[in-house]
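1. With the sequence up front, the predicted model follows.
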Amino acid sequence: MYKFLIFAFFTLSFVNGQTKSDLFFTPSDTLHVKRKNAVILTESALGGLTLLGLNQLWYSDYERSKFHTINDNSEWFQMDKLGHTFTAYHLGRFGAQTLNWAGVSKKNQLIYGGSLGFMFLTGVEVLDGFSEEWGFSWGDFFANATGSSLYIGQELLWDEQRVTLKYSFSKSKYANLNPNKLGSSFTEQLLKDYNGQTYWLSINLYSFFNSSKIPKWLNVAVGYSADGLLYGSKELQQNFFPDQKRQRQILLSLDLDLTKVETNSTFLKQFFNVVNVIKIPFPTLQFNSNGHVTGHLVYF
């Protein structure tokens, strides 16, 4: 009997906790001033402190310079540009969705939330412009704009995200050869080792064919990655690793749109919304720029 009472107690506690969390995570139908103020204050503080921290801690290790621009569009097979696009897209998505949670109008969600990634990353780019080590990259700037535009454009056109940018990573063999550029730890490699990163355009099929019997959560994904990148430029790599070949990779796979998974739990909806930035592993075809085609039973 006591086991049943203990089970009942924890079950009721869980259900009660779920109910409270569902109420908290449920977007407001009308403008919720306290939520709006909390969102604005939190995002402003996080963005401002991050830029201040970068300026004081990261950029202070390098010589300052007059504002200058650079052209790095040919480096890293443009993987770094895709990283900018991905980040701007999801920061904009986060910004718009938090304002939606606060009951802010759709127009203001897109103006002030959807542009969050572009505004923040432009601030970082300006700091780069005053650093001797780097410089303001117009390629990065337009990549940031592309990411924000992808989110805002779909909301204006379809009132939903039919095409989502996603990310996957698997540890490569190249990071140990040049840890200064590609990262010495797993965390650094997640951000810096472009050989292990893949960026995906994940396309929801049902959104385009909603009269079909296609599952609402089934996506087709087209990925882009690279192999053999030890330095950004081909010339620099040939100086240090003359025998290492570089190649682009296009990938074709399936994916899941977790935001389309039906559940009555608002908490789970928000959880799925957060983890939906990650590409789900599936069998994948890989097309290399050297002409080779490779099949993977599971690719991540």
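-> Cool, the structure landed. Residues are numbered from 1 along each chain as shown.

2. Only C-alpha atoms from now on, for both contacts and neighbour counts.
-> Noted.

3. And the helices in the stretch 201-300 of the chain?
-> Here the stretch 201-300 of the chain has its helices, by DSSP state H, counting those that start in this stretch, at 205-208, 234-240, 266-275.

4. out of the ones you listed, nearest to Leu191?
-> Smallest distance to Leu191 across those (Cα to Cα): 17.4 Å, for helix 266-275.

5. of the helices of the stretch 201-300 of the chain, which approaches Gln247 most closely?
-> When the helices of the stretch 201-300 of the chain are ranked by distance to Gln247, counting by Cα to Cα, first place goes to helix 234-240 at 10.9 Å.

6. Any idea which of the helices of the stretch 201-300 of the chain gets closest to Ala38?
-> Of all the helices of the stretch 201-300 of the chain, the one in closest proximity to Ala38, counting by Cα to Cα, is helix 266-275 (18.2 Å).

7. Mean neighbour count and distance to Trp134 added to the helices of the stretch 201-300 of the chain, as JSON lines?
-> Compiled in JSON lines, those are given as follows (neighbours: other Cα atoms under 10 Å; distance: least, Cα to Cα, whole Å):
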{"stretch": "helix 205-208", "mean neighbour count": "16", "distance to Trp134": "41"}
{"stretch": "helix 234-240", "mean neighbour count": "13", "distance to Trp134": "16"}
{"stretch": "helix 266-275", "mean neighbour count": "16", "distance to Trp134": "32"}
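
8. now the ones you listed in CSV, with distance to Gly92?
-> Conversion of these to CSV gives the following (distance: least, Cα to Cα, whole Å):
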stretch, distance to Gly92
helix 205-208, 21
helix 234-240, 33
helix 266-275, 13
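
9. second one coming, line it up with the first:
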Amino acid sequence: MSRTCPNHSRRPIVLSALFLFFCFSRTQAQNVASFAYAPKRSTHQQYVFSGFSRSLLVSKPAGLPVTPAAPGIYYLKQDTIAFHQDPAATPAPLKHSFSPQRLAFVSAMMAATNWIAYHQLNDAWWQEKRGKFHFYKGYRRTRGFYDLAPGDSYCYHLDKGGHFLSAIFFTESLTSIYQWVGFSESRAETISAIVASALLLEVEIYDGFFQDWGFSLGDFAANELGVLWVLAQRRVPALQSVRLKISYDPFAPVEDDSWIKSYNAMTFWASFPVRSWLPAAAQKIWPGWLNLAFGYSTDRLRHGRLETYLAFDVNGEALIKSRALHLLPLRLLLNYVHLPLPALQLKPALRFSPLHF
């Protein structure tokens, strides 16, 4: 839903603070996961292998001491050793236990961030005339299908793409955060879905008390669909490799010095790993990190023409397979942002762009 903002300078600060908090938390979550699945090494360069029997240890150099530490566990005093692994005896991933201290820390940070965001947005957005709670019908105010019909938006509902992608980012980030706290993956997903929905619903409820806006069912639906998309991706294999992204054209006209309201500068993308769909011979040529993406945008600030695109895209998960912590910001960037790459405009006219933002 579009709105007039008397002070746009504070909004990037709030969004940046939220982004940095979630990036830090996801870094910590990945840090725990990387150590939980790594082999344990002592100060004497000893490795612990569990689930292997004596008969499966082969090519043992002469004189290599093998000391049983417990049934089925051996300390091998050498950095490398050749062995055959029994598939049925694959060691289970180590689980980190629930931490009340981490839960308290995360809860405090979430409460503080929510409080700061509310007061910043209150100064920047919620300064117009208030009234009774009501629903937003559309940009024409007096008529419309509650911001759900195509004619209720002057920008082809591109703002809903922002709501959808924000919900995805919040839900995925919160899932990593609650796994860092110590919840199981399924429970972390459930908690993150509830918390993300509540945080986004809070903004919509506040909007409902302002005369010029109102509670937008379209925004609410986009928020919930973003949350459900994350849950569906983790359960439907066909969706797991699809990434939804955004790109922003820094050279596009800006409305009222507000980059976040300039929907003509935004393009929302669905990125697909086409290599897996190609014949075996073509898969040898097509890079695994190169996706194809379908995008949509508009060519004017208001009441423009719908634009659709077909473009190349970078698959961050395939390009950066390392889980090194210093690469996490780059992986997050590639997972949520479509980089400027060649694109073919399909609508309103067929046109090739050597570099589309």
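-> Perfect, thanks for sending it. Here the structure is a predicted model, which is why all the values come from computation and not from measurement.

10. coming back round to it: which one of the helices of the stretch 201-300 of the first structure lies nearest to Gly295 of the first structure?
-> helix 205-208 (22.6 Å).

11. ok, residues contacting the closest one?
-> With contact meaning Cα atoms under 8 Å, 6 or more residues apart in numbering, helix 205-208 of the first structure is reached by 162, 212, 214-220.

12. The same query, at a cut-off of 6 Å, please.
-> 214, 216, 219 (Cα atoms under 6 Å, 6 or more residues apart in numbering).

13. Next up, the contacts around the second one.
-> So that's Lys216 of the first structure. 206, 260.

14. if you set the cut-off to 8 Å instead, what comes out?
-> By Cα under 8 Å, 6+ apart, Lys216 of the first structure lies in contact with 204-207, 257, 260-261.

15. Same check on Ser172 of the first structure?
-> Each residue near Ser172 of the first structure by Cα under 8 Å, 6+ apart is listed here: 193, 195-196.

16. same thing with Val275 of the first structure?
-> Applying Cα under 8 Å, 6+ apart to Val275 of the first structure gives the contacts Leu258.

17. circling back to that earlier point, which members of the contacts of helix 205-208 of the first structure occur in strands, if any?
-> Asn219 (DSSP state E).

18. Using CSV, lay out the contacts of helix 205-208 of the first structure together with distance to Lys173 of the first structure.
-> Shown next, in CSV, are those (distance: Cα to Cα, whole Å):
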residue, distance to Lys173 of the first structure
Ile214, 39
Lys216, 37
Asn219, 30
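
19. what's the closest of the contacts of helix 205-208 of the first structure to His32 of the first structure?
-> Closest to His32 of the first structure out of the contacts of helix 205-208 of the first structure is Lys216 (31.3 Å), distances taken as Cα to Cα.

20. Identify the residues contacting stretch 103-116 of the first structure?
-> Under the contact criterion Cα under 8 Å, 6+ apart, stretch 103-116 of the first structure has outside partners 27-32, 36, 88, 91-100, 148, 151-152.

21. how about the strands in the stretch 101-250 of the second structure?
-> According to DSSP state E, counting those that start in this stretch, the stretch 101-250 of the second structure carries its strands in the segments 243-248.

22. all helices for it, in order.
-> All helices of the stretch 101-250 of the second structure, identified by DSSP H, counting those that start in this stretch, fall at 158-181, 185-207, 217-233.

23. Pick the most deeply packed of those.
-> Compared across the helices of the stretch 101-250 of the second structure, helix 158-181 shows the largest average neighbour count, a mean of 24 (mean count of other Cα atoms under 10 Å).

24. So for the alignment partner in the first structure of Thr298 of the second structure, what's the nearest residue that isn't a sequence neighbour?
-> Matched to the first structure by TM-score structural alignment, Thr298 of the second structure sits across from Ala226. Using Cα to Cα, 6 or more residues apart in numbering and skipping residues adjacent in sequence, the residue nearest Ala226 of the first structure is Arg248, 4.5 Å away.

25. And the one you found, how far from Asn195 of the first structure?
-> The spacing between Arg248 of the first structure and Asn195 of the first structure, counted by Cα to Cα, to the nearest Å, is 10 Å.

26. Check Pro27 of the first structure too.
-> Pro27 of the first structure sits 39 Å away from Asn195 of the first structure when distances are taken as Cα to Cα.

27. Then Pro283 of the first structure?
-> Applying Cα to Cα to Pro283 of the first structure and Asn195 of the first structure gives a distance of 19 Å.

28. between those two, who's got more neighbours?
-> Regarding Pro283 of the first structure and Asn195, a neighbour count based on other Cα atoms under 10 Å identifies Asn195 as having more, with 27 against 14.

29. counterpart of that one in the second structure?
-> In the second structure, the residue paired with Asn195 of the first structure according to TM-score structural alignment is Asn264.

30. Ok, Trp158 of the first structure next?
-> Superposed on the second structure with TM-score structural alignment, Trp158 of the first structure falls opposite Pro237.

31. Equivalent analysis for Asp80 of the first structure, please.
-> Looks like Asp80 of the first structure aligns to Asp159 there (TM-score structural alignment).
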